[in-house]
Every structure is written in structure tokens, then in C-alpha cells.
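Peer 1: Predicted model and sequence below, questions to follow.
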Amino acid sequence: MAKNTQRDGKAPTQRMLRVGEMIRRTLSEILQRGEVHDPDLARMSITVGEVRMSPDLRIATAFILPLGGIGKEEALDALRRNRHEVRHLVVKGGTMKFAPELRFQLDGTFDQMDATRALLAEDHVRQDLDE
């Protein structure tokens, strides 16, 4: 999946970052207001951590996580099921000429932060840090 969001190992362009952030904000607002007509999505509070754009801006990968991390797969399934309606709402609320294809993935950032905290809390690591 990294090939769609990276340009041969290069960092994303300013345009990719700007469009990704615009889509992230719009998607967050849509989910917060409950604009998608799906009862499963209406009862969930979903955080959109990041949106990565492909270099041609045709694919937007949204990294999501339900509040508290409970019901991850259900949230992912509900968003994937309603991706066409969500895509329409994102473009309607933005200033984009073309609607990118929306893809959804679980955001592993919080799991990585927890693993890093646990690693730094280990005795032999703390011992090295204290010196």
C-alpha cells in the first residue's frame, strides 16, 4: 500500500499533504455530524488520524480508529460499505475538481505509541536512559 502514497521512497509533495488534510477534515466533519445514512456509522465515534494521497491524487487512504479502539473491524466494514456515499459527501463539502477513490485502513499509530511506551518502561532500557 505504501507505493500508492509514496513517490519511489520520496516524501509526499505539499499538494498531496494539503489535499490529504482537506479530505481528513471534511471526512471528520461528515462522520461527526452523522451525515452518512447508516445506523452502524451513526452510533460510532470515529477518529480520522490521517489521509494519504497517491501522487496523482486519485486515491485517498484514510486511517481511521473508533473512539476507544472498540469495534475496529465493524467501523472499517461500515465505512467500506458506504464508501460511495462518503466519497460524494467529501467532494460536495470540498473544492476538489475530481473525487478521489476512498480507501479505509485502521490507524496503527496508537498501537505503535503504546508499544514504544512499554519498551521505554522496561527496566534495562530505563537503566540506559538514566545514565
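Peer 2: Now that the structure is in, tell me what you want to look at. Note that the structure is a prediction, hence the values are computed from the model and not measured.
Peer 1: make it CA atoms for all contacts and neighbour counts henceforth
Peer 2: OK.
Peer 1: what's the single longest helix in the protein?
Peer 2: Among the segments of the chain that qualify as a helix by DSSP state H, the longest is helix 14-33.
Peer 1: And it, how far out from the chain middle?
Peer 2: Mean-position distance between helix 14-33 and its chain equals 9 Å (C-alpha atoms, centre = their mean, to the nearest Å).
Peer 1: Against that first model, consider the following:
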Amino acid sequence: MLRVGERVRHEIAALLARNEIIDPLLETVTVTVPEVRMTPDLKLANVYVMPLGGENAEDVVSALNAHAKFIRGRITPALDLKYAPQFRFFVDKTFDEYGRIDAILRSERVQRDLASDDDGED
């Protein structure tokens, strides 16, 4: 599953880089594909995307979902799988999670706890 997901990720990223999808919104943004999660039967690919800067993320995902059949037709021959997976696009929330965790780690309360641990080790 991981290997196929990574292959799908590379193919979708290459397709988006070539601007083969005719859509006014998609032609104006750069989209990254951080992760693709395949179902165990390899028939469904959940594709997580994020436009550069994070602006209009929901609109970009809607546009990609609208063009999912086109994307499937362009990518499937390169995958050489028994079944052509269906693609569902989602906004990648991991960047938000990283930011939230970083903010917690930098908070005064955590820094105070870390400082008190350092003092106790001497």
C-alpha cells in the first residue's frame, strides 16, 4: 500500500506540475501532494494536497475532485495496476498540526517545566 501510494503521489504531482488540467483556478496555483493513502484493496486513493501558501485550499480540493475522472484516466496507465484506483482529494491538515504542536512546545508553561527539569538534574 505504501509503495503504491508513493507512486500515485509522484504521478499526481507530475501531472499537476505539467498543468494538464484545464481549470482557471488550478492553472494559477502551485499544489503540493504531501501524502497519498491507499485502501488495502488499492481501489481508492485518498490524496492529501495543499496549495502553496495554503490559500483557497478548499476551492483547490473541490476543483481537483471535479477533475478526478480526468486525473484517473491520465495517471492509471503509468501505474500498471490490476484496478484503476479512484481518487478523492482532501486538504492536508498536517501543516496546521505541526504549527499547533510547535506553539505548545514554545509556550511559557512548557518552557518553565523544561527549565525546572534542567535545574533538578544538577
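Peer 2: That came through, no problem. Since the structure is predicted, the reported quantities are computational estimates derived from the model, not experimental observations.
Peer 1: Give me the TM-score for these two chains.
Peer 2: Taking TM-score structural alignment, normalised by the length of the second structure as the basis, the two superposed chains have a TM-score of 0.90; 116 aligned residues with a C-alpha RMSD of 1.1 Å.
Peer 1: re earlier: helices and strands around the longest helix of the first structure, which ones?
Peer 2: strand 46-53, helix 83-93 (3 or more C-alpha pairs under 8 Å, 6 or more residues apart in numbering; DSSP states H and E).
Peer 1: quick one: contacts of it?
Peer 2: 36, 41-42, 45-55, 57, 60, 62, 86, 89-90, 93-94 (C-alpha atoms under 8 Å, 6 or more residues apart in numbering).
Peer 1: Surely residue 64 of the second structure touches residue 87?
Peer 2: No - checked against C-alpha atoms under 8 Å, the pair residue 64 of the second structure and residue 87 is beyond contact range at 9.2 Å.
Peer 1: Give the aligned range of stretch 3-11 of the second structure in the first structure.
Peer 2: Using TM-score structural alignment, stretch 3-11 of the second structure lines up with residues 18-26 of the first structure.
Peer 1: And for stretch 54-74 of the second structure?
Peer 2: By TM-score structural alignment, stretch 54-74 of the second structure lines up with residues 69-89 in the first structure.
Peer 1: residue contacts, residue 52 of the first structure?
Peer 2: By C-alpha under 8 Å, 6+ apart, the contact set of residue 52 of the first structure is 5, 16, 17, 20, 60, 61, 62.
Peer 1: Can you give me the buried ones in the longest helix of the first structure?
Peer 2: The neighbour-count check on helix 14-33 of the first structure (16 or more other C-alpha atoms under 10 Å) flags 16-17, 19-28, 30-32 as buried.
Peer 1: how much does the match of stretch 3-11 of the second structure stray from the second structure?
Peer 2: Once the two are superposed, stretch 18-26 of the first structure sits an average of 0.3 Å from its aligned residues in the second structure (mean C-alpha distance after the TM-score superposition for the first structure).
Peer 1: ok so, going back, buried subset of the contacts of helix 14-33 of the first structure?
Peer 2: 36, 41, 46-55, 57, 60, 62, 86, 89-90.
Peer 1: Show me the residue at the heart of the second structure, geometrically.
Peer 2: Centroid-nearest residue in the second structure, with C-alpha atoms, centre = their mean: residue 48, separated by 2.8 Å.
Peer 1: Looks to me like that one is in a strand.
Peer 2: Yes - using DSSP: H, G, I helix; E, B strand; the rest coil, the assignment for residue 48 of the second structure is a strand.
Peer 1: re the thing from before, between the buried residues of helix 14-33 of the first structure, which is nearest residue 112 of the first structure?
Peer 2: Among those, residue 24 lies closest to residue 112 of the first structure (C-alpha to C-alpha), at 20.9 Å.
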